[in-house]
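Chemist: Okay, here's the prediction I keep looking at, along with the sequence it came from:
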Amino acid sequence: MCGSSVVLCCPEDGRDDEADGDDKGGNGVEKPQEVGQPKVTHSAALVEDLTAQKTAALRVELANNHDIALAAVVHAMLLSVVYDYCSNVDSALQIRLTHEHIETSMKRRDACRAVAEFEGLRETWGDHIPGNPADLWEWCLQQNRDELLSLLAFAAAHSVNAVRKLHCYDRKGAFEHADQLGQALAVNMTKWFEPTGDSNFSHINRQSIEAVIREEKGDQAALAVKAAGKKLEAVGIAERMVVDSGWLPEPVRISIPAADTKRDDADFDEETPHPVAAE
């Protein structure tokens, strides 16, 4: 163990093969070690030194073996997200996934299509992955590359977190990357979210409802919301007006980072000839 001395058995000086054989009983079981027999001991500092060199060698070999590296990463990630904590099963790779339980942030978890889809994925993989975490390593080694890549994507998906909470200013870069991730994945959020009264409009004030309709349908349509006698009526009007329009509330949109917008504008300026004043 780390931080303690390792004690190994060592044959006495001058002992020959025949003597070694005599130390075993007829059934091949070694006899108890005699008191005073020389031992090999390692200090904690030496153990740390030697295991650091062992680690360096493992790193080089793993870096040069893509298939085993893939299996090792998948093994470490699955231990983090599939199984309950098991103290006697771990990975040598210092890879841990933080798995945020985002369902607690949802008002209507059961109505979320993506949650249901992801639960389906977990059930599907649960039928393939060994139930005992101690069996996972050998199982990973037996899988082909495509299977391991699918598992890698499944495990990595657990760690995605684009939930914006109050006072989460330190995650601004993560939120920007979430949008970049969404762009790379070509995510169409209208497939996963429908703006209805229950999912959106009943949770914002009347002024916000009016602003949404003005943004999407224009001033005339916004007047209908403004003229509604009760908020519930305004919610119903807004819901009908945005149905099948593709409109989404800002927090659920996959937005384009400002840097990309500026870059696109610059590219447009370079490619588009500027008008020249007539002489």
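Modeler: That came in fine, so what should we check first? Numbering: from 1, shown residues only.
Chemist: going forward, measure contacts and count neighbours with C-alpha atoms only.
Modeler: Will do.
Chemist: Kindly list the longest helix within the protein.
Modeler: helix 44-63 (DSSP state H).
Chemist: And the most centrally placed residue in the chain, how close does it get to Tyr169?
Modeler: Among the residues of the chain, the one closest to the centroid is Ser159, at 2.1 Å (C-alpha atoms, centre = their mean). According to C-alpha to C-alpha, to the nearest Å, Ser159 and Tyr169 sit 19 Å apart.
Chemist: Repeat that for Asp20.
Modeler: For Asp20, the distance to Tyr169 - C-alpha to C-alpha - is 68 Å.
Chemist: the more surrounded of the two?
Modeler: Asp20 (12 against 9; other C-alpha atoms under 10 Å).
Chemist: can you give me the end-to-end distance of stretch 56-70?
Modeler: 18 Å.
Chemist: typo on my end, it should be stretch 191-198
Modeler: Start-to-end, stretch 191-198 (C-alpha to C-alpha) is 17 Å.
Chemist: Show me how far that stretch is from its chain's centre.
Modeler: 25 Å (C-alpha atoms, centre = their mean, to the nearest Å).
Chemist: swap in stretch 218-233?
Modeler: 42 Å.
Chemist: alright, now check it against this:
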Amino acid sequence: MSLLADPEIALPALLHPLVASVFYSGPASYRAEFAVEVSGQRRDLASCIKDLGAARALAHWSAVRETWGDHLPGEPANLWTWLLEQPTARLLDLLAFVTAANLNGVRAKHDQSRGRLEEAEHIATAPDLDMRAYWTPDAAFLSRLIRSGIAEVLGETGCPAEALKAVQKVPKAEAVAEAEKLLNGTGWLPGLLRTRSCDVAENVAVDE
């Protein structure tokens, strides 16, 4: 009952299993047991990204994670004591990070997890998430589309009909280069990166 009136202990107790699962690995962490039964996950999307150098959001995430890793104790056995020593503001920042690390808003092919994806959308729109700060329709993306898909993207941004016809007649490499120039500065996003606040269409044909 005392925990009800002591958030300065409750917050470290909640963080302990979450931080341990995100930042620590090895036999000691696998054997660890926690009184607060919160299931944390170690998620990593790097294996799903072909060009890591072009993934600005992932680079930012990795930098923040590395910064936290530099501040945490080297051994998981020392984590609890470290958490108790931190001010509440810092623990809240850490809670935001490990919560984000456990957020699963990935829409897999034929994914039927409607409730999970809807909640992920709610979470994304609460802080006005805008992926245009981290992603642009560059050649690496456009090269994965068939030419009609490239034309569809251009059409969504209001490009003239002549431009849409042109990219479907020239070689693929030329279509990609021209589309990249036309899309520069438009802020276009593919469906999976859009939140409800982005008023654009959803589906683009992808080159298998």
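Modeler: Perfect, thanks for sending it. Every value quoted in this text rests on a predicted model; they were computed, and no experiment measured them.
Chemist: Tell me how the two chains score on TM-score.
Modeler: The TM-score (TM-score structural alignment, normalised by the length of structure 2) is 0.86; 195 aligned residues with a C-alpha RMSD of 1.8 Å.
Chemist: Mind telling me what the residue nearest to the centre of structure 1 corresponds to in structure 2?
Modeler: By TM-score structural alignment, Ser159 of structure 1 lines up with Asn102 in structure 2.
Chemist: Asn188 of structure 1 too?
Modeler: Asn188 of structure 1 maps onto Asp130 in structure 2, by TM-score structural alignment.
Chemist: Just give the number of residues close to that match.
Modeler: Asp130 of structure 2: 17 neighbours (other C-alpha under 10 Å).
Chemist: And Ala224 of structure 1, by the same measure?
Modeler: 14.
Chemist: What does it correspond to in structure 2?
Modeler: Checking TM-score structural alignment: Ala224 of structure 1 goes with Ala166.
Chemist: Where does its match fall, secondary structure wise?
Modeler: helix 161-167 (DSSP states H and E).
Chemist: Lys172 of structure 1: how many residues sit nearby?
Modeler: 12.
Chemist: residue boundaries of the helices in structure 1?
Modeler: 17-22, 44-63, 66-81, 113-126, 136-142, 145-158, 172-184, 206-217, 219-226, 231-242, 258-271.
Chemist: starting at the chain centroid, how far to the shortest one?
Modeler: Looking back up the chat, that one is helix 17-22 of structure 1. 56 Å.
Chemist: for the fifth one, same thing?
Modeler: With C-alpha atoms, centre = their mean as the basis, the distance from the averaged C-alpha position of helix 136-142 of structure 1 to the chain average is 21 Å.
Chemist: In structure 2, what stretch matches it?
Modeler: Using TM-score structural alignment, helix 136-142 of structure 1 pairs with 79-85 in structure 2.
Chemist: Quick one: average offset of the matching stretch versus structure 1, please.
Modeler: Comparing stretch 79-85 of structure 2 with its match in structure 1 after superposition yields a mean distance of 1.0 Å (mean C-alpha distance after the TM-score superposition for structure 1).
Chemist: distance of the nearest residue to the match of Ala224 of structure 1 once chain neighbours are set aside from Leu4 of structure 2?
Modeler: Nearest non-adjacent residue to Ala166 of structure 2, counting by C-alpha to C-alpha, 6 or more residues apart in numbering: Ala175, 7.9 Å away. For Ala175 of structure 2, the distance to Leu4 of structure 2 equals 62 Å [C-alpha to C-alpha].
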